[in-house]
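Using only what follows, build the 3D model:
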Amino acid sequence: MNTLDTPVAALAGVTLRYGAVTALDRLDLAVRRGELLALLGPNGAGKSTSVAALLGLVRPQAGQVTLFGADPQRVEVRRRIGVMLQSAVLPATLTVAELLRLTASYYPDPRPLDESAALAGLTDLLKRPYGKLSGGQQRRVQFGLALCGRPELLFLDEPTVGMDIDARERLWATMRTVVAQGCAVVLTTHYLEEAEALAQRVVVIDRGRVLTEGSVDDLRARVALTRIRCISDLDETAIAGWNGVAGASREGDRLIVTTAAAEPVVRRLLDADSALSELEVRRAGLAEAFSALTRTDTATQEAA
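Here you go, the predicted structure:
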């Protein structure tokens, strides 16, 4: 029987190879009841492979995978999860309501149709054939199918790709709701603002192993960067080469500079551009911390 401290899903020392490629390298990962865990990493880091291993879709060459303390391929534990993968092929001629009813029939205690539709923002689409929906609408249907079984653990692999802003914010609200109800969520996403807004815990992986984990604030604290934002005509490429500057880029007419030593960089910016305006200085966000962590790991690997 699970306790609040027992992981609902876990990888313990898992190694998984595809030929000569090591996708997971002795990876340890635990998902706790009632938490939203964001799994982050660059392309090819092993995020989707980690999810596939937890779902029992692939078998590792070494290590142990458990889902509710059991083999993830057992039917009784699969009925306790919901899954939304990066892509899905569903019958194009079935309506949204038919897809929800069909999927719900596989679970012992599914949500009512109207509840699943409301949570996923599908109420106005129930009579529409799946094949006639836009890409973003189809993603909402896939989210609804993942929710309809009343899961205790929800896997969401890049769930908001293709969604507009309103649909994305509705999905975020629903994710917060199900987590508050005790459901655990494993989220993989390339949208770092999504992880920053939602996650109680973040795990950053690269080359199939964990680089770091903790809350968003923990990760920020491990990377002592400050973000300077201002309006300036200074060349960002030249600034990127300044001593103490970790990076420089543009967001429209705004110059963005990240640095571990804000005061001397701000002084140099003001000296270099007397017309500089709308200066903002704040602690770096998750995006900057993520970039710094993965950049450091790459440099360490190349030096090894």
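
all contacts plus neighbour counts: C-alpha atoms, from now on.
Will do.

what about the strands in the protein?
9-18, 21-31, 36-40, 62-67, 81-84, 153-157, 184-188, 201-206, 209-214, 226-231, 245-251, 254-259, 277-283 (DSSP state E).

quick one: buried residues of the longest one?
Of the residues in strand 21-31, those with enough neighbours to count as buried (16 or more other CA atoms under 10 Å) are 23, 24, 25, 26, 27, 28, 29, 30, 31.

Before we compare anything, build this one as well:
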Amino acid sequence: MVRMTTTTAPPATSAVAFERVSKAYDGVPAVDTLTLDLRPGETVALLGPNGAGKSTTLDLLLGLRRPDSGTVRVFGGDPRAAITAGRVGAMLQSGGLMGEVTVRELVGLACALHPRPHPVDDVLAHADLTRIAGRDVGRLSGGQEQRVRFALATAGANDLIVLDEPTTGMDVTSRQAFWATMREQADRGRAVLFATHYLEEADAIADRVLVLYRGRLLADGTAAEIKARAGARRITFDLAGIDEAVTERLRSLPFLAGLDVSGRTVRLRSGDADATVHALYGLGIYPHNLEVAGLGLEQAFVAITEAEEAKTA
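Reported below is the predicted structural model:
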């Protein structure tokens, strides 16, 4: 993998700062008094269900929209000023690519327009595009298009890289190479912010995880802290002959926070796994292949958002 050695500008204390930022559409809040701070060298995952406000948050950060109230600062100033200065690179799902030009021509244009460009050949190699540099963009696969978008986002020495669902359409090998590159960017002092539906990526890659829900910041911490905050453990086991009567008995278990039955496999979330398992045997239910473990990030995310949904219902 080619290393690009252009020196970046000295980082500010905060790469991104939102201070009580709100944005509504037709009276419906998309972002609601959002306050957050991103620092140089961090890799931060932005999570949330559909409609949580992730896209609006990214639009505000990139200066594509203005807040109704509150302040958004990127490296201490206006987002558009930071972008004009070449300090921000973005890889967004929205917007098409010019299909009638070659990959090299499109990436070359991005480099030519960047205030602090990298050499075109380095950008192509970094995004694993060298072999298809002469191909028309309109003839690329979905995964190859994503790599082109990544090349456009890293055509110069940005101090902040913003990624919206960056690995959609990529195969496993491409995804691994992509995240190795992103970790390298963060190690060199750049801030990396990515929105994703692949929660296993957030768990493995992110230094911090931000959970948005209805435009508000519901959780902010490491993946381990988010999982601990969910306050539940996962219980998995097999049962023979599961019917509605058995399912109703399972629903009566103490400290139960979630129940899923798929074929012979039962998955529970419990606020007190010891008490739940003890009660399971007390009901005359004898599980096979019993496992008790902490929640993964995906299960913790579901637990946190479900708890918030219950409070606002």
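
Adding distance to residue 194 of structure 1, write the strands of structure 1 out as a markdown table.
Listed next are the strands of structure 1 as a markdown table, based on distance: least, CA to CA, whole Å:
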| stretch | distance to residue 194 of structure 1 |
| --- | --- |
| strand 9-18 | 22 |
| strand 21-31 | 19 |
| strand 36-40 | 9 |
| strand 62-67 | 25 |
| strand 81-84 | 16 |
| strand 153-157 | 12 |
| strand 184-188 | 9 |
| strand 201-206 | 11 |
| strand 209-214 | 16 |
| strand 226-231 | 19 |
| strand 245-251 | 19 |
| strand 254-259 | 20 |
| strand 277-283 | 18 |
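
Among these, which comes closest to residue 266 of structure 1?
Nearest of those to residue 266 of structure 1, taken as CA to CA: strand 226-231 at 7.7 Å.

I'd like to know which of the strands of structure 1 lies nearest to residue 195 of structure 1.
Proximity to residue 195 of structure 1 (CA to CA) singles out strand 36-40 among these, at 5.9 Å.

Residue range in structure 2 corresponding to that closest one, please.
Alignment of strand 36-40 of structure 1 against structure 2: residues 43-47, by TM-score structural alignment.

Check stretch 145-165 of structure 1 too.
With TM-score structural alignment as the criterion, stretch 145-165 of structure 1 aligns to 152-172.

What are the buried residues along that stretch?
152-170.

so how far is that stretch from its chain's centroid?
12 Å (CA atoms, centre = their mean, to the nearest Å).

What's the end-to-end length of it?
Stretch 152-172 of structure 2 stretches 21 Å from its first residue to its last (CA to CA, to the nearest Å).

Same question for stretch 110-123 of structure 2.
10 Å.

against structure 1, where does that stretch fall?
With TM-score structural alignment as the criterion, stretch 110-123 of structure 2 aligns to 103-116.

Residues in contact with the matching stretch: which ones?
For stretch 103-116 of structure 1, contacts defined as CA atoms under 8 Å, 6 or more residues apart in numbering pick out 79, 97, 100, 101, 123, 144, 145, 147, 148, 149, 150.

can you count the residues close to the equivalent of residue 12 of structure 1 over in structure 2?
Applying TM-score structural alignment, one finds that residue 12 of structure 1 aligns to residue 19 in structure 2. Using other CA atoms under 10 Å, residue 19 of structure 2 has 15 neighbouring residues.

Go ahead and confirm residue 19 of structure 2 touches residue 72.
Yes: counting by CA atoms under 8 Å, residue 19 of structure 2 touches residue 72, with 6.5 Å between them.

Residue 229 of structure 1 contacts residue 253, correct?
No: with contacts counted by CA under 8 Å, residue 229 of structure 1 stays clear of residue 253, the gap being 10.3 Å.

those helices in structure 2, which residues are they?
Listed in chain order, the helices of structure 2 (DSSP state H) span 54-61, 79-84, 103-113, 120-126, 142-153, 172-187, 199-205, 223-229, 244-251, 273-282, 297-312.

Aligned to residue 76 of structure 2, what sits in structure 1?
Using TM-score structural alignment, the equivalent of residue 76 of structure 2 in structure 1 is residue 69.
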